[in-house]
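Student: sequence and computational prediction follow.
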Amino acid sequence: CSDKTGTLTMNRMTVAHMWLGNKIVEVHPDDVQNSHVLFNKAYLEDFDTPYIRRFSVQPFDFVDSKDWRKLVRCAILCNKAAFKEDAENMAKDVWKRECNGDASETALLQYTEAVHGNVFNYRNENKKIVEIPFNSTNKFQLSIHETSDKKNLLLVMKGAPEKILEKCDKILVDGETLEMNDHWKKEFNSAYEYLGGLGERVLGFCDLRLDETFTSDYEFDTENFNFPTTGLRFLGFYSLIDPPKPSVPEAISRCRSAGIQVFMVTGDHPITAKAIAQSVGIITYETKEDIAKRLKIPIERVNKKDVKACVVHGSQLTDMTSDDLDKLIREHKEIVFARTSPQQKLIIVEACQRTNMLVGVTGDGVN
C-alpha cells in the first residue's frame, strides 16, 4: 500500500490552472501574467473531446477581473506558508525560493507572490484574527481577517472542493454574487472532473463578510463554532501539478514482475488519484466506469468478471462491512483508495492481511 503525495509523486507542486467566473484558465509558471482562458464554459458533455478544440484561447485579463481579485485574496490570506526570510533566499527568483509550509501552500504562495506581489505586506494589512488549520476530518482550512478597507471582518476558507461547495449558497461570476443553484453545481462538477482528470490536485476557495456582530474583540470558538461556516460565497478553484517521480513507473513494473500488488491509498479526490495511478502504472485495466463508457451501457450491466481495477472513495469504505472490503480486495488486481482518512488506511491494511497478504506500507500519509 503506497501513499501518493511525495511517495509516488515529487511533492513539488505548482499552480497549473484556475477556474473562476465559469472559465478555466491555464497558468504559465514562467509568465503568470500571460495566462490564458482555455475554456469559456465549464460544462463538457464528452470529455474525449478536449475543451481546447471547442473554444478559442484568449488572454486572461487580470486587471479587470473582480473574480480573480477575490480568489487571489483568499489564496493569499488562507495560507500559512511563508518564504524563509534570509537575504540570500529572498534574492532568488520567486519559484526557487525556499518556503516554510506544505507543498500545496508553497505552490499557492509562489504563484500569488509572482502574480500579485507583496504577499507579506498584504497579509500585514489584512490582519489575521483567528485560524482553523486543515485537518483530515473537516478537509478545510479557515481564517478570519480584518481588512484594509475597514469593512466588516472577512472569513476565508479553502479545502477539498466538494466540502467547500457544501458550505456555499452563492457563487461569484463576472463580478456578481449569484445563487448557487443546480446549474452552477453542474458547471462546478464538470470543471472539477476535468482538472482532476489531468491528475491535478484541486482546491476550492470561498469567502464571507461577517456581520457587525463579529468584531476583532469577539471570542471566536474554533472547537464549537460560534460564527458562520455555511452560507458562504464560492470563488473558484486552483489546481496544482505534482509530477510523478520518474523512477516510479519502473518500480511499479518491477513489483508486478515479482508478483507484488501495489494499491494506492490517498486523501486526494478519486479523479485525481486515478489519473496519477494510470500515469505510473498502478492502474492498467479498465474500471467498471471505463467499461460502461466504452460500451455505452449502464454501469449495472457491466460484467463483474471483466472488472479488474477499481477506485474506491472513502465514503464507500465507511459503508462497507469487513466482508465487503475483503471481497473487493480479492476480486480486483488493481485498487486505488481515495479521499481516505488516516483511520481508513489502517482498515485497508488489516483487510489485506485478512486475505492472507503480506503487507508493506510506504509514504508520509501512512503514519
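Tutor: It's in. Numbering: from 1, shown residues only.
Student: rest of the way, CA atoms for contacts and neighbours
Tutor: OK.
Student: helix or strand: which one has T230?
Tutor: Under the assignment given by DSSP states H and E, T230 is not contained in any helix or strand.
Student: from what I can see it touches K167, true?
Tutor: Yes. Under the criterion of CA atoms under 8 Å, T230 makes contact with K167 at 4.4 Å.
Student: neighbours of the nearest residue to Y51 once chain neighbours are set aside, how many?
Tutor: Leaving aside its sequence neighbours, Y51 sits nearest to F39 (CA to CA, 6 or more residues apart in numbering; 5.9 Å). Here the number of neighbours of F39 (other CA atoms under 10 Å) works out to 23.
Student: for F39, give its distance to E179.
Tutor: Here the criterion is CA to CA, to the nearest Å. By it, F39 lies 22 Å from E179.
Student: all helices of this structure, in order?
Tutor: Secondary structure of the chain, counting by DSSP state H: helices at 51-54, 66-77, 87-90, 103-115, 119-125, 161-167, 182-197, 248-257, 270-280, 288-295, 314-319, 322-331, 342-354.
Student: list the buried ones in the fourth one?
Tutor: The reference is to helix 103-115. 103-112, 114 (16 or more other CA atoms under 10 Å).
Student: now the two most distant members of these.
Tutor: Pairwise distances across the buried residues of helix 103-115 (CA to CA) peak at 16.5 Å, for the pair A103 and A114.
Student: not counting sequence-adjacent ones, nearest residue to Q353?
Tutor: Of all residues beyond its chain neighbours, the one nearest Q353 is V359 (6.6 Å), with distances taken as CA to CA, 6+ apart.
Student: from I329, how far out is the one you found?
Tutor: When V359 is compared with I329 (using CA to CA), they lie 13 Å apart.
Student: ok, second structure coming up, stack it against the first:
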Amino acid sequence: GTRRMAKKNAIVRSLPSVETLGCTSVICSDKTGTLTTNQMSVCRAFIFNKTDTNELQIEQFEVTGTTYEPKGDILLDGDKFNCSDRSGLVELAECAALCNDSSLDYNETKKAFEKVGEATETALTVLVEKMNVFNTDKSCLSLHELAMASNTIIHQKYHKEFTLEFSRDRKSMSTYVTTATKGSSGSNPPSAKMFVKGAPEPVIDRCTHIRCGTQKLPMTPQIKQEILHLVHQYGTGRDTLRCLALGTIDNPPRREDMDLEDSKKFVTYETNITFVGVVGMLDPPRAEVHEAIIRCRQAGIRVIMITGDNKNTAEAICRRIGIFNELEDTRGKAFSGREFDDLSNEEQSEACRHAKMFARVDPAHKSKIVEYLQSHGEITAMTGDGVNDAPALKKAEIGIAMGSGTAVAKTASEMVLAD
C-alpha cells in the first residue's frame, strides 16, 4: 500500500500513520500552495476608452490561464482581443514590464515555467507575454525564449535608468526610463518618462489625469469615484482580487534634481501621475481541489482551511473550492485569529466543533485548534510546510508536510506529499 502511495508522490514516513489516515475525520489544510497553486495570475484588467458617441467609458478585460505558463488570451466581452488595437493596453503592458524587477524562466528539469523574484511581479511579466502588444511572432521560439519574448521587446524600446523602490508609506514603486526617438535629423535627445505601480487608493490620489486612447484627460472626482468603486468590486467579489494601479508620469523631474538616497522624498517625485489602468490578480485554487473536498464530505470528513490571509480573501477562496457554498452564512463557521482569541476557552472549544475556516492565524493557533478537535474525539490530519508548522504537525494524529516545505516540517510529519 505504501509503495502504491509513493508512486503517487505520497511518501509515508511512519507506517502506523497509514492506518490513522483511514480513520481521519477532520483535515486542517494550509491554503497557499496546498489548496491553491501559489502562482499569482492576473485575471482581470481595465482601462479607459471612448465610445462611438465619444463618451468616456471603462473597458474591462478578462485574462485566461492561471499558471506561470505565458500562454492565455485577453478577452473583451468574452471574445479574444488583439491588445495592439488599444494604445491604453500597450501603455499598460509597458508599465507592467518596466515597473518590474522579476522575470520568468523555463525549468528544463521540472518542465515548467517558474518565477524569478516576487510572485506579484511575475504575474505582471506573464500578463505582458499574454498581451503581446507588439504582435511578436513566437512560432519558432524555444521555451526559454517564450518566457520573456514580449517583455524583451519592451525592454529594448526603453532604457531603465533607475528604480524608486516600494515603500510602505507611499505603497508604490516606480521606474525612470529614457527613450531615444529618431527625428528627421537623426537621433533626438532621449526623452524621460516614469512608470508607476502600486496600491490603487494612494496611486489614484496622486493622479491628475487619465489616459484614454492617446488622449490625456483631467482626473475628476467622479472619474476617481468610478475607478475606486470598480477596484472595490474586484477586491470584495467572489474572486477577491488583489489590485494594482498602473500609471505614467510624462514629464518627470530631471534626474539630477532627484535625491535617490532618501526614500521619504520618493512620494514627491511620484506626483502628477496619469492613470493608465488597473489589474486584478489572484492565487488560483488548484483544479482538483473542488472535487477532493466533495469526496471528503461524502466520506464524512470535515475540511478546515487555515490561512494567514485576511478573512474576506479566505472566505472567497472557500466559496470557490466548495468548503462554503455560494450563499452559505459563515457566522460561527469562519473566524479570524483575533476573533478566536477573544472567545473564552469554552467558546473556542465550541467554535472548533463547527468551524470550516480560520484566517489571519499564527502557528500557535494551529496547535490550539488541533487540541480542541482532539478533545472532541476527532482524528485530525494537518498539512503544513514551514518551520512554524512543526508543533501542530507533531500534535495532529497525522502530520502531512509539503515536498517544497522545510526539513523541520518534514521531520515533524508522518507523511510528505512530494509534488
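Tutor: Looks like it came in fine. Given the structure is predicted, the values throughout are model-derived calculations rather than measurements.
Student: tm score of chain vs chain?
Tutor: Here the superposed chains carry a TM-score of 0.63, computed using TM-score structural alignment, normalised by the length of structure 1; 309 aligned residues with a CA RMSD of 4.7 Å.
Student: ok so, going back, format the buried residues of helix 103-115 of structure 1 as CSV; extra columns: distance to S216 of structure 1.
Tutor: What follows is the buried residues of helix 103-115 of structure 1, written out as CSV (distance: CA to CA, whole Å):
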residue, distance to S216 of structure 1
A103, 31
S104, 29
E105, 26
T106, 28
A107, 30
L108, 27
L109, 26
Q110, 29
Y111, 29
T112, 26
A114, 31
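Student: before we move on, the earlier item: and for the residue nearest to Q353 of structure 1, the neighbour number?
Tutor: Counted by other CA under 10 Å, the residues lying close to V359 of structure 1 total 14.
Student: so it touches C352, yeah?
Tutor: Yes. V359 of structure 1 sits in contact with C352 when judged by CA under 8 Å, with a separation of 6.9 Å.
Student: could you list every residue that touches the residue nearest to Q353 of structure 1?
Tutor: By CA atoms under 8 Å, 6 or more residues apart in numbering, the contact set of V359 of structure 1 is 1, 349, 352-353.
Student: then W184 of structure 1?
Tutor: I171.
Student: distance-wise, check G101 of structure 1 relative to R254 of structure 1.
Tutor: G101 of structure 1 sits 34 Å away from R254 of structure 1, taking CA to CA as the criterion.
Student: look at these two and report which has more neighbours.
Tutor: G101 (16 against 12).
Student: counterpart of that one in structure 2?
Tutor: In structure 2, the residue paired with G101 of structure 1 is G117, using TM-score structural alignment.
Student: burial measure for the closest residue to D207 of structure 1 other than its chain neighbours, as a count.
Tutor: The spatial neighbour of D207 of structure 1 that comes closest, neighbours along the chain excluded (CA to CA, 6+ apart), is V156 at 4.4 Å. Other residues within reach of V156 of structure 1, judged by other CA under 10 Å, total 27.
Student: got a list of what the aligned residue in structure 2 for V156 of structure 1 touches?
Tutor: When structure 2 is aligned by TM-score structural alignment, V156 of structure 1 is paired with V196. Applying CA under 8 Å, 6+ apart, one finds that V196 of structure 2 lies in contact with 95, 99, 172-175, 246-249, 270, 273.
Student: tell me the spacing between the most centrally placed residue in structure 1 and L108 of structure 1.
Tutor: What sits nearest the mean C-alpha location of structure 1, by CA atoms, centre = their mean, is V202, with 2.7 Å. Applying CA to CA, the value for V202 of structure 1 to L108 of structure 1 is 12 Å.
Student: now structure 1: which of the contacts of V196 of structure 2 match?
Tutor: The subset of the contacts of V196 of structure 2 whose aligned counterparts are also in contact in structure 1, taking both residues aligned by TM-score structural alignment, their matches' CA atoms under 8 Å, comprises 95, 99, 173-175, 246-248.
Student: could you dump the residues you listed into CSV and include distance to T36 of structure 2 and neighbour count?
Tutor: Converted to CSV, these look like this (distance: CA to CA, whole Å; neighbours: other CA atoms under 10 Å):
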residue, distance to T36 of structure 2, neighbour count
C95, 28, 25
C99, 26, 28
M173, 27, 22
S174, 30, 26
T175, 31, 21
L246, 26, 30
G247, 30, 30
T248, 33, 29
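Student: what is the nearest of those residues to Q298 of structure 2?
Tutor: The nearest one, if we look at these relative to Q298 of structure 2 and count by CA to CA, is L246, at 45.6 Å.
Student: excluding chain neighbours, what is closest to the closest one?
Tutor: Leaving out its chain neighbours, the residue that sits closest to L246 of structure 2 by CA to CA, 6+ apart is K197, at 4.5 Å.
Student: also L417 of structure 2?
Tutor: The spatial neighbour of L417 of structure 2 that comes closest, neighbours along the chain excluded (CA to CA, 6+ apart), is A10 at 4.6 Å.
Student: what is the burial count for the one you found?
Tutor: Residue neighbour count, defined by other CA under 10 Å, stands at 20 for A10 of structure 2.
Student: how about T321 of structure 1?
Tutor: Quick note: T321 of structure 1 (other CA under 10 Å) scores 10 neighbours.
Student: also F166 of structure 2?
Tutor: Taking other CA under 10 Å as the criterion, the count of residues near F166 of structure 2 is 15.
Student: and for the one 5 residues further on?
Tutor: Using other CA under 10 Å, K171 of structure 2 has 16 neighbouring residues.
Student: roughly how far does the residue nearest to Q353 of structure 1 sit from C255 of structure 1?
Tutor: Counting by CA to CA, the gap from V359 of structure 1 to C255 of structure 1 is 13 Å.
Student: also P59 of structure 1?
Tutor: According to CA to CA, P59 of structure 1 stands 45 Å off from C255 of structure 1.
Student: next one: G363 of structure 1
Tutor: G363 of structure 1 sits 16 Å away from C255 of structure 1 when distances are taken as CA to CA.
Student: comparing the two, which shows the higher neighbour count?
Tutor: Looking at G363 of structure 1 and C255 with other CA under 10 Å, you find the greater number of neighbours at G363, namely 16 against 13.
Student: who's in contact with the more buried one?
Tutor: Residues in contact with G363 of structure 1, defined by CA under 8 Å, 6+ apart, are 2-7.
Student: understood, closing this out.
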